[in-house]
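A.B. asks: Any chance you can model this:
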Amino acid sequence: MTRIASVNVNGIRAAARKGMNAWLDSSDVDILTIQEVRGTREHLESLLPGWHVLEHESPQKGRAGVAIASREPAVAHRTDLGIDPLDADGRWLEADFAIGSDVVTVVSAYVHSGEADTPKQEQKWSFLDAMTVRLPQLADGGLAVVTGDLNVGHREFDIKNWRGNRKKSGFLPRERAYFDRWLAPLGQQTDCVDGTVGTGLGFVDVGRTAAGEVDGPYTWWSNRGQAFDNDTGWRIDYHLATPSLAERVEAYRVDRYPSYDTRWSDHAPVVVDYRLG
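C.D. replies: The predicted model follows:
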């Protein structure tokens, strides 16, 4: 069994100060994907002693950044998503791991938050388009999972206040339609929420499959008001697995913090056990 966890740390140094390492020491994770590192490889290595660390650092100091930390080293890694580096740097990292007789590709992804009808949203469309091209290529390898903060609530189950956010980035119909296509059965024509028709890519939303047709479980809560205490959250952190890997899921959980004052990020870790090796 291999345990893969993903979390947007909202700054690796701040998360470490607030208690991230205590969670990591007790969680028995084999591979940890990290988003919004906001730091350097040196920061990661000093805060994660004993781990093998890969990072795709953002050229904008103190912004974005993705990483993968693992107990055993990866056999290969890549960062090129095939789009303008300004749209992708610090947001996409793939690593291949040899686990017994299996080779699995693990992706740490941090999609732009976007802002409707602004250039920020154009960057987000570009990134989602590039993911749509890359996902089938990953699926060709068999065992692959895209993890991380994808900054879209796919369905009404995925955001508590979905009615009030239908015109805001993160829950726009066009954004959600990408997920309709990614998660529809491979090759199947599917009616998307934005009125378009697309071809399914066959990926599996591990979290929704595990939880069923229920609200949440949410993975991010605004710092404003009583969002965390009232569980007024969003499920925007995912494990999207190829069908062959999804069949090997043993357990799924969101490590929601016990209380507001024990949080070390505004996102909670998403932890999945896969039968590998």
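
A.B. asks: Going by C-alpha atoms from here, please, whenever you check contacts or count neighbours.
C.D. replies: Will do.

A.B. asks: What distance do you get for residue 40 to residue 47?
C.D. replies: To residue 47, residue 40 is 11 Å away according to CA to CA, to the nearest Å.

A.B. asks: Over to residue 103?
C.D. replies: Residue 103 is 28 Å from residue 47, by CA to CA.

A.B. asks: go on, residue 225?
C.D. replies: Distance, residue 225 to residue 47, by CA to CA: 31 Å.

A.B. asks: same check, this time on residue 235
C.D. replies: For residue 235 relative to residue 47 (CA to CA), the value is 27 Å.

A.B. asks: Likewise for residue 27?
C.D. replies: Taking CA to CA, one finds residue 27 at 16 Å from residue 47.

A.B. asks: Show me where the stretch 101-250 of the chain has its strands.
C.D. replies: 102-110, 144-149, 189-191, 197-199, 204-205, 220-221, 233-234, 237-241, 249-254 (DSSP state E, counting those that start in this stretch).

A.B. asks: For the comparison step, fold the sequence that follows:
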Amino acid sequence: MVANADCDVVCLQETRAQEHQLTDPVFHPEMYHCYYFDAVKKGYAGTAVYCKQEPKKVIRGLGFEIADSEGRYIQADYVGLSIASLYLPSGSAGEERQCRKFHFMDDYMRHMKSLRKKRREFIICADWNICHKKIDLKNWRSNQKNSGFLPEERQWLDELYDEVGCIDAFRVVNHEEDQYSWWSNRGQARANNVGWRLDYH
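C.D. replies: Below you'll find the predicted structure:
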């Protein structure tokens, strides 16, 4: 699939595998330099980036525990440009995981603010595990108290876009409703397009 897409860079989140397990050629498509960042816990989280052009440098992790132990960030650096794959934790499993998600968000916001001082362009392909606006999920009314659409999470994205200066590239070119990237396995969510847009670029 990746080999046929003719992409310059492919960013993956939630790879759920250790790199030594990925011996099948499907995980190392021709024409790509493939880089993985695994979670310490086997079968959990993880990120990857596939690059047609070999990067000058690959950075794994962000220097804080949640990101680094769970393999949640990998970055490919080129001259004047960095492309990152990020997988923000989900808080849907309970209060403890939601607190962990908030800690990650705080640490990552500090990181993003520090990047403003660098003379580089950044493309961040992220599974935020957050829907930003009402347009980004089908049943927004019934999800306002659920992880992924909490007021604090949405305000965090407001700050990321309005103050830090990030751009939701998808919404720059697509303002249509019913554009989602995740659907529950329950019921007929995918068939009925009852989804969430959790993935942003």
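
A.B. asks: quick revisit: reformat the strands of the stretch 101-250 of structure 1 as CSV; add distance to residue 117 of structure 1 and mean neighbour count.
C.D. replies: Output for the strands of the stretch 101-250 of structure 1, formatted as CSV (distance: least, CA to CA, whole Å; neighbours: other CA atoms under 10 Å):
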stretch, distance to residue 117 of structure 1, mean neighbour count
strand 102-110, 20, 23
strand 144-149, 21, 27
strand 189-191, 24, 16
strand 197-199, 23, 17
strand 204-205, 28, 22
strand 220-221, 23, 23
strand 233-234, 21, 26
strand 237-241, 24, 27
strand 249-254, 32, 17
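
A.B. asks: would CSV of those with distance to residue 120 of structure 1 be doable?
C.D. replies: As requested, those are exported to CSV (distance: least, CA to CA, whole Å):
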stretch, distance to residue 120 of structure 1
strand 102-110, 14
strand 144-149, 16
strand 189-191, 27
strand 197-199, 25
strand 204-205, 26
strand 220-221, 21
strand 233-234, 20
strand 237-241, 20
strand 249-254, 29
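
A.B. asks: mind checking which of the ones you listed is nearest residue 130 of structure 1?
C.D. replies: Taking CA to CA as the criterion, strand 102-110 is the member of these that comes nearest to residue 130 of structure 1, at 12.0 Å.

A.B. asks: Look at residue 27 and residue 47 of structure 1 and report which has more neighbours.
C.D. replies: residue 47 (17 against 13; other CA atoms under 10 Å).

A.B. asks: Neighbours of the closest residue to the more buried one other than its chain neighbours, how many?
C.D. replies: Excluding the flanking residues, the one nearest residue 47 of structure 1 by CA to CA, 6 or more residues apart in numbering is residue 16, at 7.0 Å. Residues near residue 16 of structure 1, counting by other CA under 10 Å, number 18.

A.B. asks: Tell me the secondary structure of residue 16 of structure 1, please.
C.D. replies: Per DSSP: H, G, I helix; E, B strand; the rest coil, the secondary structure class of residue 16 of structure 1 is helix.
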